[in-house]
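Participant: Pasting the sequence and the predicted model now:
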Amino acid sequence: MRRLTKRISFQLERPGVLALRHRYATQLSFLQARLSPGSYLGLQLTVGVAVLIGASWLFGGIAEDVVTGDPLTLIDVWLAQWLHVRADPTLTRFMLVISHMHDPWMLSVVVMCLSLFLLYRRNWVWLLSVLLAVPGGMLLNILMKLAFQRARPTFDDPVLTLVTYSFPSGHAVGATLFYGVIAAMLVIQTRSWVLRSIIVLTTLPMVALVAFSRVYLGVHYLSDVLGGFAVAVAWLTLCVVGIHTWFQHRQARQTAG
């Protein structure tokens, strides 16, 4: 490692490299600041913006396919029919339990309890993050449903029958926001990369299970839950990174003053 560090330092001190560093000093300084882990406008914000753009782009692509009837919608219908004809009574009961455990009113109760706990601990940053991310994201999902007005899958013998719109999936949005904000809270407070990986690898299957339950039960298409996941990730990133950046900026100003 020491030899590699010396070699890199030697390469950076070569005349040609020094000339390029001097010529693009402003751009390199900006890039270095964006990748700095110690600044509130550094690595945290850079990664957040990248995730926000990526998730928004993914949602835009899915939404375009839904509106224009692109091949993704054909996969939607095929998968819905395939799962419906192969439904197993035991698995159906299990999926019903998973789905009902993540109904909006259930999430509302859990979010209220979590908010009261954060209020008791006077953790204003995460209290605001939870309240803005989860209830705000669910409200955004309702507005999107009204905007797209996509009908739900239909079957001759449905397991569940819902009259609300289908895209994007509210359960996928709610699960992503709820488990996502808890995972973000734990990851930020954990220094071990092993524990951080365990937290993320535990969160993803939970969200996937909730999303799959909605497709399996025949109340959502695949694109509904994928779109719900994408918009929830974008909204969650905007809330968490935005709030943390604002609080850190405020703290930096108070320290400087």
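Facilitator: Received, thanks.
Participant: hey, let's count contacts and neighbours off CA atoms from now on
Facilitator: Will do.
Participant: quick check, distance from the strand or helix carrying residue 7 to the centre of its chain.
Facilitator: Using DSSP states H and E, residue 7 sits within helix 2-12. Centroid displacement of helix 2-12 relative to its chain, using C-alpha atoms, centre = their mean, to the nearest Å, is 39 Å.
Participant: One more: stretch 101-109?
Facilitator: When distances are taken as C-alpha atoms, centre = their mean, stretch 101-109 is centred 18 Å away from the chain's centroid.
Participant: mind checking how far residue 190 is from residue 184?
Facilitator: Relative to residue 184, residue 190 is positioned 10 Å away (C-alpha to C-alpha, to the nearest Å).
Participant: for residue 39, same thing?
Facilitator: For residue 39, the distance to residue 184 equals 18 Å [C-alpha to C-alpha].
Participant: can you check residue 85 too?
Facilitator: Residue 85 is 38 Å from residue 184, by C-alpha to C-alpha.
Participant: Looking at the two, which one has more neighbours?
Facilitator: For the pair residue 85 and residue 184, the greater number of neighbours falls to residue 184 (18 against 8), based on other C-alpha atoms under 10 Å.
Participant: If we ignore the residues flanking it in sequence, what's nearest residue 106?
Facilitator: residue 100 (7.9 Å; C-alpha to C-alpha, 6 or more residues apart in numbering).
Participant: hang on, I meant residue 240
Facilitator: Leaving aside its sequence neighbours, residue 240 sits nearest to residue 129 (C-alpha to C-alpha, 6+ apart; 5.6 Å).
Participant: Who are the packing partners of the helix or strand hosting that neighbour?
Facilitator: According to DSSP H and E, residue 129 maps onto helix 124-148. Here helix 124-148 touches helix 104-120, helix 170-188, helix 222-256, going by 3 or more C-alpha pairs under 8 Å, 6 or more residues apart in numbering; DSSP states H and E.
Participant: let's bring in a second one:
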Amino acid sequence: MINIMAKLRRILPGELGELSVLAGISLVAGSLLGVMLLTDEVLEGETHAFDRAVLLALREPDNVALPIGPDWLASVVRDLTSLGSTAVLSLIVAAAALYLLLDGKRLSAALVLVSTLGGWAMGNGLKLLMGRERPDVVPHLMHEITLSYPSGHALMSAVIYLTLGALLARAERRPAFKVYLFGVAVFVAFIVGLTRLYLGVHWPTDVLAGWGLGAAWAMGCLLVAGWLERRWRR
């Protein structure tokens, strides 16, 4: 085991070795390809049966206005979905960027801001291009006025929480804590996406596209930031 770890350290010099870069590029490419294929299916109407079935499965069979689960669950889900709202995410991004600037980490602060603004522009641009309306299969459990595809909550949660989780993980030396920090970021983004389905305000494919685009954009920004950092070090 010691020999294996020593070989891995030689293979992965520094914080971001060649294998990590290749894995990151593969993740970005795979996510983008998946979103492209999904978008094509959505445009052709091939996903409607799936979208409808999932939303109906989250409602009482005899009354689709009522979500499944105990009465208090809907209130909890509304609270959790706020973790992906514009107000909450803006507060988190502003606090994180200011902290990084005060700590002298200008590249990391720029990464957070560029990742956030770019993700927001990408999501809203695609919403306008797709023009997909919100679900009409079940009553919404909260008011929404924007277009549906992709889910902005799912996309921006993936962008921001994955970016911050990766930055925190890079600052941590212990591998177990790295996995934990990034795992928490993935979990929060995942939960936010699920809340949109439970509330009936997004089609499942909206959320899948948001997750895919958000993960791809966050990883792409991290790869570029890592490349810039290595160039500056030289």
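Facilitator: Nice, I can see it. Just so you know, these numbers come straight off a predicted model, no measurement behind them.
Participant: quick revisit: in structure 2, what residue corresponds to the residue nearest to residue 240 of structure 1?
Facilitator: Taking TM-score structural alignment, the alignment pairs residue 129 of structure 1 with residue 111 from structure 2.
Participant: Same check on residue 177 of structure 1?
Facilitator: Alignment note: residue 177 of structure 1 maps to residue 159 in structure 2; criterion TM-score structural alignment.
Participant: what about its match, neighbour count?
Facilitator: If you count neighbours by other C-alpha under 10 Å, residue 159 of structure 2 ends up with 31.
Participant: circling back to that earlier point, ok now the helix holding residue 129 of structure 1, how far from the chain's centre?
Facilitator: The chain centroid and the centroid of helix 124-148 of structure 1 are separated by 12 Å, computed with C-alpha atoms, centre = their mean.
Participant: That helix vs structure 2, average offset?
Facilitator: Superposing on structure 2 and averaging over aligned pairs (mean C-alpha distance after the TM-score superposition for structure 1), helix 124-148 of structure 1 comes out at 1.0 Å.
Participant: What residues sit buried inside that helix?
Facilitator: By neighbour count on 16 or more other C-alpha atoms under 10 Å, the buried set for helix 124-148 of structure 1 is 126-135, 137-138, 140-142, 144-145.
Participant: Same check on stretch 113-121 of structure 1?
Facilitator: 114-115, 118.
Participant: max-length strand in structure 2?
Facilitator: The strand that spans the most residues within structure 2, counting by DSSP state E, is strand 63-67.
Participant: helices or strands next to that one in the packing?
Facilitator: If contacts are counted by 3+ C-alpha pairs under 8 Å, 6+ apart, strand 63-67 of structure 2 sits against strand 59-60.
Participant: can you name the farthest residue from the center of structure 2?
Facilitator: What lies farthest from the middle of structure 2 is residue 3; by C-alpha atoms, centre = their mean that is 36.7 Å.
Participant: What is the burial count for residue 231 of structure 1?
Facilitator: Residue 231 of structure 1 has 28 neighbours, counted by other C-alpha under 10 Å.
Participant: Surely it touches residue 54?
Facilitator: No - counting by C-alpha atoms under 8 Å, residue 231 of structure 1 does not reach residue 54; the two are 10.3 Å apart.
Participant: coming back round to it: who are the neighbours in contact with the match of residue 129 of structure 1?
Facilitator: By C-alpha atoms under 8 Å, 6 or more residues apart in numbering, residue 111 of structure 2 lies in contact with 221-222, 225.
Participant: what does residue 137 of structure 1 give?
Facilitator: Residue 137 of structure 1 neighbours (C-alpha under 8 Å, 6+ apart): 173-174, 177, 232, 235-236.
Participant: could you dump these to CSV with distance to residue 161 of structure 1?
Facilitator: Below are those laid out as CSV (distance: C-alpha to C-alpha, whole Å):
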residue, distance to residue 161 of structure 1
173, 20
174, 20
177, 25
232, 24
235, 29
236, 30
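Participant: any idea which of those residues is closest to residue 167 of structure 1?
Facilitator: Residue 167 of structure 1 has its nearest neighbour among those in residue 173, at 10.5 Å by C-alpha to C-alpha.
Participant: okay, which residue is most central for structure 2?
Facilitator: Centroid check for structure 2 by C-alpha atoms, centre = their mean gives residue 158 as the closest residue, at 1.4 Å.
Participant: Residue 210 of structure 2 and residue 190 of structure 2, how far apart?
Facilitator: With C-alpha to C-alpha as the criterion, residue 210 of structure 2 and residue 190 of structure 2 are 10 Å apart.
Participant: Can you name the next helix or strand after the longest strand of structure 2?
Facilitator: Next along the chain after strand 63-67 of structure 2, taking DSSP H and E as the criterion, comes helix 73-81.
Participant: Pull out the buried positions in that following helix.
Facilitator: Within helix 73-81 of structure 2, the residues scored as buried using 16+ other C-alpha under 10 Å are 74, 77-78, 80-81.
Participant: so what corresponds to residue 122 of structure 2 in structure 1?
Facilitator: For residue 122 of structure 2, the residue aligned by TM-score structural alignment is residue 140.
Participant: What distance do you get for that match to residue 151 of structure 1?
Facilitator: Distance from residue 140 of structure 1 to residue 151 of structure 1, by C-alpha to C-alpha: 18 Å.
Participant: now swap in residue 118 of structure 1 and tell me
Facilitator: From residue 118 of structure 1 over to residue 151 of structure 1 the distance is 39 Å, taken as C-alpha to C-alpha.
Participant: what do you get for residue 1 of structure 1?
Facilitator: 59 Å.
Participant: same check, this time on residue 52 of structure 1
Facilitator: According to C-alpha to C-alpha, residue 52 of structure 1 stands 28 Å off from residue 151 of structure 1.
Participant: Ok, residue 128 of structure 1 next?
Facilitator: For residue 128 of structure 1, the distance to residue 151 of structure 1 - C-alpha to C-alpha - is 34 Å.
Participant: Same question for residue 186 of structure 1.
Facilitator: Residue 186 of structure 1 is 37 Å from residue 151 of structure 1, by C-alpha to C-alpha.
Participant: What of residue 131 of structure 1?
Facilitator: From residue 131 of structure 1 over to residue 151 of structure 1 the distance is 30 Å, taken as C-alpha to C-alpha.
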